[in-house]
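Enquirer: all I have is the shape, not the residue letters:
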């Protein structure tokens, strides 16, 4: 639903990385942008069921509300306190948004552009039993009436992901724990439609060696960089990433067949894992030693440092691969090991 970031180039990069890792889908990918009609249909059905409503409040009015709250917070910080009237306003402005048009008896302004908002219950709480986070509850009063359908008819991510998961028969959602709070905003859509709820597992994000959230300052972040720049094999990367978020006793080398056999949700780690390139090298070195020499030779030929080498030089490197590959943790190191033959 994010049209600015959902470029064809970005889509191709994601699918290329998944396919390289051997994680391509059994069916073609489904783009949310191709299902907007279905998303809108569900939004309007929720309105008919009374679990959503049309709201004419504009983004500008919501921004005015946020700006007013910020001014009152600054005034409180400067003066040390607020009058009873201002304190009540601040409480209202910082509370989860409840539109006055959630009251079905309140008539809409004539010809007003409207969004579709989810009608959160006023009382009670929602409980999620997550395979990683455990049993967590949150009051409905702490959740805002989120927008499902924008005034131009386009769906929001919150609506689209729920509708697509339901329609595709998704039974288990495994995603980063930065989406955990979204679960409490998405489940009321399932409840409003009377749909079965999936099981959830929110795994911790990968951190850098310094314990902070992984970012570009820690080095490569895109999958193709690990392949094209750092020279890792897909089976090594997949094994390492599996062990970052899941464990099976003390096993470090877990081939794909064993991963399929052993994997269960109870093995998901609850603490954030740290990216450790030394460990990644150790795992990948195992797969380098097992890889066929012809495959490694083809990967070497694609390296920029190997361009322009004579057939005689490449022949010597090819002949030495059975020995060289056992000393290298990745294709970059393999090229360095072969330098003396050039």
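Expert: Thanks, I have the structure now. Everything numeric in this text was worked out from a predicted model, so none of it was measured.
Enquirer: drop to CA atoms for contacts and neighbour counts, all remaining ones
Expert: Fine.
Enquirer: how far away is residue 117 from residue 130?
Expert: Distance from residue 117 to residue 130, counting by CA to CA, to the nearest Å: 26 Å.
Enquirer: and here's the other structure:
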């Protein structure tokens, strides 16, 4: 939540500090005949469920302790006395009125035998005490909401508004799970996704504002409301997330992007040049990557002291036919002013001297200096590396050609 900048407006409520309140509310429900103590052992519950399964019934608590007047032991749970007939209406923002038959609800537990509250019990009390106006959660909680409405009513609390959102699906249309590659949210941070992009993508999965795809956090805050929520489930699309991330990276200032790169490099024990150099690198490379991790990979390749040329790229592009042009270029670079226009002119003059096109020398030069076949325009790329280092790498490439 902190990574996504989803900060609390108020101090968090810790349930562990409210145990006396939960016990008090449970006692009140017992006193008003909305709850009761259940003394069933685990063995009794297991036998009950086995019998129900054998008879083809849905396993559920059968209410056998409902009418007990005297305590059977000092070990018990507190169960809610759910209505056995009739129905409960869930008024939902997306799905309208949803009817749930009370006979589908069993007498669910409010307090466990150790006195701790269940989710169903604590969340209703906490929502009321913190003045929650809207309960927004997945539509897999619809039946739970029926239980909660009974609890709200039994406790004399006003009902909040309910909004049940469709579940996110995997690419195959089934519920998103680990088998689809779903990860903890912080795993996406480790994969190089920006927090702003992740939040942008997740919000757009279930909501829209016209045709706009890319939002800043401030724009999401300004434009988000409940009127444009999607009723149908959306499929998680990694390629779309990568595209959204790329859009956010390209819009990020070079200063901020360089700071993020330096931080990520530190976490991976990767040495990078100065922040000023990384700002220039960010400007050159940011339109070519879909994640910070990709950007760091390019930076590490370009600036590493342990520079390695990709073997396949060298085999394909560093051939004897380009040896003399590279030798001349290494010599010309000695006196070249190290900025894009002068570098471009030096390459162009070398091409004219050897009667070859710019492309004939551009790719071998790129492989020699970056180690790979992909980079921004070569004149811009070369300015990112110190002149002496470029000449050194050219000489290494020439040596490779001579030894083939």
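Expert: Sure, I can see it. In this text the structure is predicted, and so the values were computed from the model without any measurement.
Enquirer: residue 117 and residue 130 of structure 1: who's more crowded?
Expert: Taking neighbours as other CA atoms under 10 Å, residue 117 of structure 1 and residue 130 compare with residue 117 leading, 26 against 17.
Enquirer: tell me which residue of structure 2 lines up with the more buried one.
Expert: Mapped onto structure 2 by TM-score structural alignment, residue 117 of structure 1 lines up with residue 79.
Enquirer: over to residue 25 of structure 1?
Expert: For residue 25 of structure 1, the residue aligned by TM-score structural alignment is residue 8.
Enquirer: can you report how many residues neighbour its match?
Expert: 9.
Enquirer: repeat for residue 209 of structure 1
Expert: Other residues within reach of residue 209 of structure 1, judged by other CA under 10 Å, total 14.
Enquirer: which ones are touching it?
Expert: The contact partners of residue 209 of structure 1, by CA atoms under 8 Å, 6 or more residues apart in numbering, come to 218, 274-276.
Enquirer: wait, what's in contact with the residue nearest the centre of structure 2?
Expert: Nearest to the mean C-alpha position of structure 2, by CA atoms, centre = their mean, lies residue 185 at 3.9 Å. The contact partners of residue 185 of structure 2, taken as CA under 8 Å, 6+ apart, number zero.
Enquirer: what's the counterpart of it in structure 1?
Expert: When structure 1 is aligned by TM-score structural alignment, the residue opposite residue 185 of structure 2 is residue 223.
Enquirer: if I look at that match, how far off is residue 254 of structure 1?
Expert: When residue 223 of structure 1 is compared with residue 254 of structure 1 (using CA to CA), they lie 20 Å apart.
Enquirer: with residue 158 of structure 1 instead?
Expert: Distance of residue 158 of structure 1 to residue 254 of structure 1, given as CA to CA: 35 Å.
Enquirer: other SSEs contacting the lengthiest helix in structure 1?
Expert: Taking DSSP state H as the criterion, structure 1 has its longest helix at helix 59-79. In terms of contacts (3 or more CA pairs under 8 Å, 6 or more residues apart in numbering; DSSP states H and E), helix 59-79 of structure 1 is packed against helix 84-94.
Enquirer: measure how the helix it packs on sits relative to helix 59-79, angle-wise.
Expert: Counting by axes from the mean of the first three to the mean of the last three CA atoms, to 10 degrees, helix 84-94 of structure 1 points 130 degrees away from the direction of helix 59-79.
Enquirer: which other residues reach helix 84-94 of structure 1?
Expert: Helix 84-94 of structure 1 is contacted from outside by 65-66, 68-69, 72-73, using CA under 8 Å, 6+ apart.
Enquirer: what do you get for stretch 99-118 of structure 2?
Expert: 19, 22-23, 26, 60-63, 75-90, 120-121, 143, 146-147.
Enquirer: quick one: which of these sit in helices?
Expert: Short answer: the contacts of stretch 99-118 of structure 2 in helices (DSSP H) are 19, 22-23, 26, 120-121, 143, 146-147.
Enquirer: which among those end up buried?
Expert: 22-23, 26, 120-121, 143, 146-147 (16 or more other CA atoms under 10 Å).
Enquirer: right, and residue 338 of structure 1 touches residue 325 too?
Expert: No - if you go by CA atoms under 8 Å, residue 338 of structure 1 and residue 325 don't touch, sitting 9.7 Å apart.
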